[in-house]
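Engineer: Fold the following.
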Amino acid sequence: MAAHLITGAGSGIGAVLAERLAERGDDLWLLARDARRAAELRERFPGAQTLVGDLGAPAKLSWAFGHQAMPIELDSLLHVAGVVELGQVGELPVKAWQDTLNVNLVAPAELTRLLLPSLRLVKGHVVFVNSGAGLNAHADWSAYAASKHGLKALADSLRLEEHGHGVRVTSVYPGRTATAMQRKVHQQEGKEYDADRFITPESVVKAILTALDVPRDAEITDITVRPGS
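Structural biologist: Modelled structure (predicted):
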């Protein structure tokens, strides 16, 4: 039975991923920003364990985890949580940059650092759910794209550093996916939201599970998921 720690399990891709792993009988550790959210996750996913830590304040994660039970062995660390704030470079305030970089880049780096000992014990797997914006930046997407380009660099460096420990690292680059984040993006863009036009969270989760399940003689490093025709 494998153990997985998931961020962003409250909705979208993270929620579907938690459901699929729970159906397989695996152990779930779910990160929540506060105690109330942790209780909601435990109710939604009976048997799951929760950790409380705010990705928006990555400098406090080490202290927060020092007061909680942590997984001793971890088969995968699944970074799914993320935030987005659209705006032109000439208009985005510093806070928007800091908030985006904290959640999308600095927190994944710190969370990975704190959990590497548990991953190394069982030659685990780190999966970063990135974005098409991590490969190409467009107008009005500067802060988000910068955070996701940085996340790609984090994954690429980590992969080389941890190869000798047997830890695998995968980046997944979904196109626009039908999630609450996509609804928010459409609101910011002033466009009507139609979920049927986008990738389903289930399709992205299938790609993630493929990376997790590939035999140990191989490593899927990068997966790009685009809307079908």
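
Engineer: only C-alpha atoms for contact and neighbour calcs from this point on.
Structural biologist: Noted.

Engineer: now the farthest one out in this protein, which residue is it?
Structural biologist: Within the chain, G90 marks the point farthest from the mean C-alpha position, 28.5 Å out by CA atoms, centre = their mean.

Engineer: Next, the structure of the following sequence, for comparison with the previous one:
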Amino acid sequence: MRTHLVTGAGSGMGAVLARELLGRGDAVVLLARSAARAEELRAQYAGATTLVANLADPVGVERALAGAALPQRLDSLLHVAGVVDLAPVAELDLTDWQRQLDVNLTSPALLTRTLLPALRAARGLVVFVNSGAGLTAHPTWSGYAASKFGLRALADALRGEEGDAGVRVTTVYPGRTATPMQEKVHAQEGKEYDPSQWITPESVASTVLHVLDLPRDATIPDVTVRPGPRG
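Structural biologist: Predicted structure coming up:
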């Protein structure tokens, strides 16, 4: 039985991954931002265990992890959680900017650092679900893109540092995906949201599972997933 830790399991890609991994009979640990949210996730995913740490509070993440019962072996750490707030640079709000950096970059770095001994023990895999915004920054996307460019750098550095320990690192760059986050983005852009125009969470999750299931003689450092042709 393999063991996986998933962030962002409440909806979208993270929810699909949690269901698929549990359906295989694997052990799954779900990160929850609060004790109440942890209870909801345990009810939603029978057989899963939870770890409480709020990614929006990196200091709290360090404190929570220091006192938690963490897996001794971890086959994968799947970073799926994220937040987005669009604004032009001229109208940047410090709270929104900082929250995106905390949730999308700083806390994933801290979580990865803490779990590296377990990942090394299992010769495990770290997957960072990034974004097309981690490759190209468009107007009004500066805060989110900055966090995702940083996440790309974190993944690249980690890959070079941990290869000799047998830890593989993959970054997945999905295009626009039909998730609650995408619905929020459309609202911020003032556009009508039609989920049928975008990638399904299942398609992105299948890409992550493909990477997870690769034989040990292979690795995919980076993979981009884009919406297919319509009609």
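
Engineer: Need the TM-score between these chains.
Structural biologist: Once superposed, chain against chain, the TM-score is 0.99 (TM-score structural alignment, normalised by the length of structure 1); 229 aligned residues with a CA RMSD of 0.6 Å.

Engineer: which SS class is the residue farthest from the centre of structure 1?
Structural biologist: coil (DSSP: H, G, I helix; E, B strand; the rest coil).

Engineer: Report the contact partners of the nearest residue to A178 of structure 2 once chain neighbours are set aside.
Structural biologist: Leaving aside its sequence neighbours, A178 of structure 2 sits nearest to P195 (CA to CA, 6 or more residues apart in numbering; 5.0 Å). Neighbouring residues of P195 of structure 2 by CA atoms under 8 Å, 6 or more residues apart in numbering: T177, A178, T179.

Engineer: for D222 of structure 2, same thing?
Structural biologist: Contact analysis of D222 of structure 2 by CA under 8 Å, 6+ apart lists T170, T171, V172, Y173.

Engineer: how about those in JSON lines, adding neighbour count and secondary structure?
Structural biologist: Listed next are the contacts of D222 of structure 2 as JSON lines, based on neighbours: other CA atoms under 10 Å; DSSP: H, G, I helix; E, B strand; the rest coil:
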{"residue": "T170", "neighbour count": "25", "secondary structure": "strand"}
{"residue": "T171", "neighbour count": "25", "secondary structure": "strand"}
{"residue": "V172", "neighbour count": "25", "secondary structure": "strand"}
{"residue": "Y173", "neighbour count": "22", "secondary structure": "strand"}
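
Engineer: okay, among the residues you listed, which ones form the most distant pair?
Structural biologist: The most widely separated members of those, counting by CA to CA, are T170 and Y173 (9.8 Å).

Engineer: tell me, what's touching the two both at once?
Structural biologist: D222, V223.

Engineer: Structure 2: strands as residue ranges?
Structural biologist: All strands of structure 2, identified by DSSP state E, fall at 3-6, 27-32, 49-52, 76-79, 125-129, 168-174, 222-225.

Engineer: Throw these into JSON lines and include distance to L214 of structure 2, thanks.
Structural biologist: Below are the strands of structure 2 laid out as JSON lines (distance: least, CA to CA, whole Å):
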{"stretch": "strand 3-6", "distance to L214 of structure 2": "15"}
{"stretch": "strand 27-32", "distance to L214 of structure 2": "19"}
{"stretch": "strand 49-52", "distance to L214 of structure 2": "25"}
{"stretch": "strand 76-79", "distance to L214 of structure 2": "12"}
{"stretch": "strand 125-129", "distance to L214 of structure 2": "10"}
{"stretch": "strand 168-174", "distance to L214 of structure 2": "11"}
{"stretch": "strand 222-225", "distance to L214 of structure 2": "14"}
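
Engineer: need the longest helix for structure 2.
Structural biologist: The longest helix of structure 2 (DSSP state H) is helix 142-162.

Engineer: Of the contacts of P195 of structure 2 - the most surrounded one?
Structural biologist: Most neighbours among the contacts of P195 of structure 2, by other CA atoms under 10 Å: T177, with 25 neighbours.

Engineer: Number of residues surrounding the closest residue to that one other than its chain neighbours?
Structural biologist: What sits nearest to T177 of structure 2 in space, not counting adjacent residues and going by CA to CA, 6+ apart, is I199, at 4.5 Å. The local packing of I199 of structure 2 (other CA under 10 Å) involves 19 other residues.

Engineer: Spatially central, which residue of structure 2 would that be?
Structural biologist: V80 (1.8 Å).

Engineer: quick one: that one from A218 of structure 2, how far?
Structural biologist: Separation of V80 of structure 2 from A218 of structure 2 (CA to CA, to the nearest Å): 22 Å.

Engineer: gap between stretch 201-210 of structure 2 and the chain center?
Structural biologist: Centre-to-centre, stretch 201-210 of structure 2 and its host chain are 12 Å apart (CA atoms, centre = their mean, to the nearest Å).

Engineer: what do you get for stretch 204-219 of structure 2?
Structural biologist: 15 Å.

Engineer: end-to-end on that stretch?
Structural biologist: Its start and end residues considered, stretch 204-219 of structure 2 measures 17 Å (CA to CA).

Engineer: Next, the buried residues of it.
Structural biologist: Neighbour counts using 16 or more other CA atoms under 10 Å place V204, A205, T207, V208, V211, L212 of stretch 204-219 of structure 2 among the buried residues.

Engineer: go on, stretch 126-141 of structure 2?
Structural biologist: Buried residues in stretch 126-141 of structure 2, defined by neighbour count with 16+ other CA under 10 Å: V126, V127, F128, V129, N130, S131, G132, A133, G134, A137, T140, W141.
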